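A.B. asks: have a look at this prediction, sequence included:
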Amino acid sequence: MITNFSGKKISAMLGVVPETIGHFDDEIGNYSFPAQQTMRLKKVMGYNQHRLSKETSTVSDFGVFGLNYILQNGWIKKEEIGAVVVVSLCPDYFVPHNSNIIAGNCGLGDGVICLDIAQGCCGFLIGLMQSFMLLDHLPNKKVVLVNGDVLSHKISKRDRNDYPLVGDAATITIVENDTSAKSIYYEMHMDGSRGNALKIPAGGFRMPNSPETAVMRDLGDGNFRALDHMHMEGSEIFNFVQTDVASMLLDVFNRNVAKIEDIDYFFFHQPNRFMLQKLAEKVGIPKDKLFMNLVENFGNPSGASIPLTAVYNCCETLLSKNSRCCLSAFGSGLAWGVMFMDIGNLDHCEMVETTL
């Protein structure tokens, strides 16, 4: 899919992170590998610390906390909200939906559209796409886009491949119409034939959770996990990023959709520092314009990674001036996409901690 959106902008961004911090150095005893071998990954992959929510906390908890914070601080009025879009892999329940839970707990009226989208790594780009389309039918309203996951609940603490990467977080982005906004280029690709490269085998209707799916096993690579746990085939995802994602980016720059030198910031999904470094080298992206520090400070928060990267690194700049940005995400699905849009002169931009 390739398209353009007109007359749309981001007006505010909030990052919400749990206060609990897990330190990589404290977790190396969980793994069945020599400590010295495990510590070598710290520098290469960018492991250091990650944010972990309580076992009882859910995505709707983060969404309610964040939206109430925005409402109480006057970022937006309830009557201005036309839709709540939640993009997550972590529903509180099969029914009701997280968007309805958030809208109900925040006291929004029954005229507000509530919509859940089950997407992971590309969740921010897909959420923006849906928000832009809704705004075409909500000319005098704004859309509240919530991206969030608590995937630490679904990853084995004895899995060195996956657990050091994960980070729990949510972001809330306010999107609205603006006739003066520059055109937004949007491109998205999906290939379900490779979807098993990032998967939680059990928990849905195909394989319901059971005592058997909860059994921890060494699956042959020294990492212990159950069928209830998420697993990423690291080599497959790395090759996918270096081939499909790199080819997409090279193509858009070769077609002069945008010029690398004209981009102020590259806000990319944050799988790990090593993967981003290799992607930057292949595409020719200056490393001083591509932030790679989210995993070492927060972990990889799935679909919230792009807005959280922007908030963490560029809040003051995004509040004070407009910047030409390249947004790219890639991962679960498999899915990969890219956007070019101006982000800046925001009304509000902030990160807050919560006890969740």
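C.D. replies: That came in fine, so what should we check first?
A.B. asks: contacts and neighbour counts: CA atoms only from here.
C.D. replies: Fine.
A.B. asks: next, the contact list for residue 317, please.
C.D. replies: By Cα atoms under 8 Å, 6 or more residues apart in numbering, the contact list for residue 317 reads residue 344.
A.B. asks: cool, and residue 57?
C.D. replies: Contacts of residue 57 (Cα under 8 Å, 6+ apart): 150, 356.
A.B. asks: second structure follows, compare the two:
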Amino acid sequence: MAFFKFNNIRIAGIACTVPTNVVRTESYKPIFGDEEVDKFIKMTGVRSSHRTSEHQTCSDLGFTAASKLLEKKGIKAEEIGAVIFASHSPDYRRPSTAFILQYRLGIPREAVCYDISLGCSSLVNGIQCVASMMQNSEDISKALLFVGDTAGKSVNANDRSSAMLFGEAGAVMLFEKSNEPCNSINTLLRSDGSGFKYMIVPGGGFRFLHAPESPVMCQDGNPRSLHNSFIQGTSVFTFTIFDVPRVIKDFWSKTNTTVDDYDCYAFHQANLYILKQIAKKTKIPMEKLPITLDRYGNTSGASAILSLCDKYGDCRENQTINVMTCGFGIGLSWGCSSFDINTDDILPILEDDTVFTEGVFTDPNQLYSKI
């Protein structure tokens, strides 16, 4: 069992940014028809989402979130010892997006920076990675974990199963070493590579670099090219309603906790029906499981942080809450984490359309200019 317990490390702050552009799910009725859209809304709960512009990326959103968070906390960039970017939406095929964030934020060259290629489980896996790094380093006292995706950019616009589902967001989590023995982070992770085809963008990687761009009609009646997102709905649904409740119960058993020990369940916002099924099988009260996909869609790895920012970002009670988060999806990959956080360290959801124009290249000769 891949269980991890980290002592004397705390989550010192979280923030999340979405673009200002709002797409209403009902706006798809001219494309898919009233009946299809109404059915989709009822099943998924998604009534609107936020979408990025052509050149805006997940790191742009994360940069805004991190800048605001560090400003609020009074933390200087030179205090950050690690930058980890966990996402399936990098700025470039190479280099790692973490380096761009390091450069933009002014984080010193002594910091460690790299990417983790993960989607909906990026938060729980990222928590394990950063906490483990910090616990085994004498020098890293503060670190930033970036998560999120711009999944809508890889969806075929005429794919009724996915075009209305995804929202886009970028989130950041600040880690800090603590002298308080009560500060601990627990994580339980699982993986199943036999489901690699269940959620996939098969073209554009180095196995099929020059895959055809033209779409074909798939067996489920949706057009897609090999460069588009593909979701095998039935297999994904079966995975989420059986394996996810099991890992939640195993996590409670391993940590000697129960459903009542947590103030908030910040779960990946896959769709409303799946969340209700998970809650039913684990007896998690829905009032403890904040829902944000109705307004923001499925925002992949950022969705748990987005939900915390939505629920507690304007809280004035200055209370410490015990949070359990759960991520599950592409890979297949899933897991749980728990941590305490003060509500004063949770920022409200930010909206921003900033694009890192220095990183937009339309001509290879632009790369010869010095930074």
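C.D. replies: Yep, it's here. Here the structure is a predicted model, which means the values were calculated and not measured.
A.B. asks: for structure 2, which helix extends over the most residues?
C.D. replies: When structure 2 is parsed with DSSP state H, its longest helix is helix 233-255.
A.B. asks: could you do structure 1 as well?
C.D. replies: Per DSSP H, structure 1 has its longest helix at helix 305-320.
A.B. asks: doesn't residue 307 make contact with residue 171 of structure 1?
C.D. replies: Yes. Look at residue 171 of structure 1 against residue 307 with Cα atoms under 8 Å: they come within range, at 6.7 Å.
A.B. asks: who has more neighbours, the two?
C.D. replies: Looking at residue 171 of structure 1 and residue 307 with other Cα atoms under 10 Å, you find the greater number of neighbours at residue 171, namely 28 against 23.
A.B. asks: which element is that one on?
C.D. replies: strand 169-177 (DSSP states H and E).
A.B. asks: trace residue 151 of structure 1 over to structure 2, please.
C.D. replies: Matched by TM-score structural alignment, residue 151 of structure 1 corresponds to residue 151 in structure 2.
A.B. asks: next up, the contacts around that match.
C.D. replies: With Cα under 8 Å, 6+ apart, residue 151 of structure 2 has these contacts: 89, 166, 167, 168, 299, 300.
A.B. asks: can you count the residues close to the residue lying closest to the second one once chain neighbours are set aside?
C.D. replies: The one in question is residue 166 of structure 2. Residue nearest to residue 166 of structure 2 in three dimensions, not counting chain neighbours: residue 298, with 4.6 Å by Cα to Cα, 6 or more residues apart in numbering. Neighbour count of residue 298 of structure 2, defined by other Cα under 10 Å: 30.
A.B. asks: what about residue 298 of structure 2, distance to residue 272 of structure 2?
C.D. replies: 10 Å (Cα to Cα, to the nearest Å).
A.B. asks: cool, residue 9 of structure 2 as well?
C.D. replies: From residue 9 of structure 2 to residue 272 of structure 2 the distance is 33 Å (Cα to Cα).
A.B. asks: tell me which of the two has more neighbours.
C.D. replies: residue 9 (24 against 20).
A.B. asks: who are the contact partners of whatever residue of structure 1 lines up with the more buried one?
C.D. replies: Here residue 9 of structure 2 is matched to residue 8 in structure 1, going by TM-score structural alignment. Residue 8 of structure 1 makes contact with 132, 135, 175, 176, 177, 178, 179, 181, 182, according to Cα under 8 Å, 6+ apart.
A.B. asks: need the contact list for residue 66 of structure 2.
C.D. replies: Neighbours of residue 66 of structure 2 in contact, by Cα under 8 Å, 6+ apart: 15, 171, 172.
A.B. asks: switch the cut-off to 7 Å
C.D. replies: 15, 172 (Cα atoms under 7 Å, 6 or more residues apart in numbering).
A.B. asks: likewise residue 289 of structure 1?
C.D. replies: 264, 265, 266.
A.B. asks: so which of those is surrounded by the most neighbours?
C.D. replies: residue 266 (25 neighbours).
A.B. asks: ok, back up a step: let me know the closest of the contacts of residue 151 of structure 2 to residue 219 of structure 2.
C.D. replies: residue 166 (21.5 Å; Cα to Cα).
A.B. asks: what's the neighbour count on that closest one?
C.D. replies: 26.
A.B. asks: and if you look at residue 220 of structure 1?
C.D. replies: Residue 220 of structure 1 - counted by other Cα under 10 Å - has 7 other residues nearby.
A.B. asks: now do residue 283 of structure 1
C.D. replies: Residue 283 of structure 1, neighbours per other Cα under 10 Å, totals 18.
A.B. asks: shouldn't it be in contact with residue 250?
C.D. replies: Yes. The pair formed by residue 283 of structure 1 and residue 250 meets the contact definition of Cα atoms under 7 Å, at 6.0 Å.
A.B. asks: ok, the most centrally placed residue in structure 1 to residue 207 of structure 1 distance?
C.D. replies: When Cα atoms, centre = their mean is applied to structure 1, the residue found nearest the centroid is residue 303 (1.9 Å). Distance of residue 303 of structure 1 to residue 207 of structure 1, given as Cα to Cα: 25 Å.
A.B. asks: just residue 286 of structure 1 next, same as before
C.D. replies: 44 Å.
A.B. asks: and the contacts of the helix or strand hosting residue 40 of structure 1?
C.D. replies: Residue 40 of structure 1 belongs to helix 35-41 when assigned by DSSP H and E. Contact with helix 35-41 of structure 1 is made by residue 28, as judged by Cα under 7 Å, 6+ apart.
A.B. asks: mean per-residue distance, it versus structure 2.
C.D. replies: After superposition onto structure 2, helix 35-41 of structure 1 sits on average 2.2 Å from its aligned residues (mean Cα distance after the TM-score superposition for structure 1).
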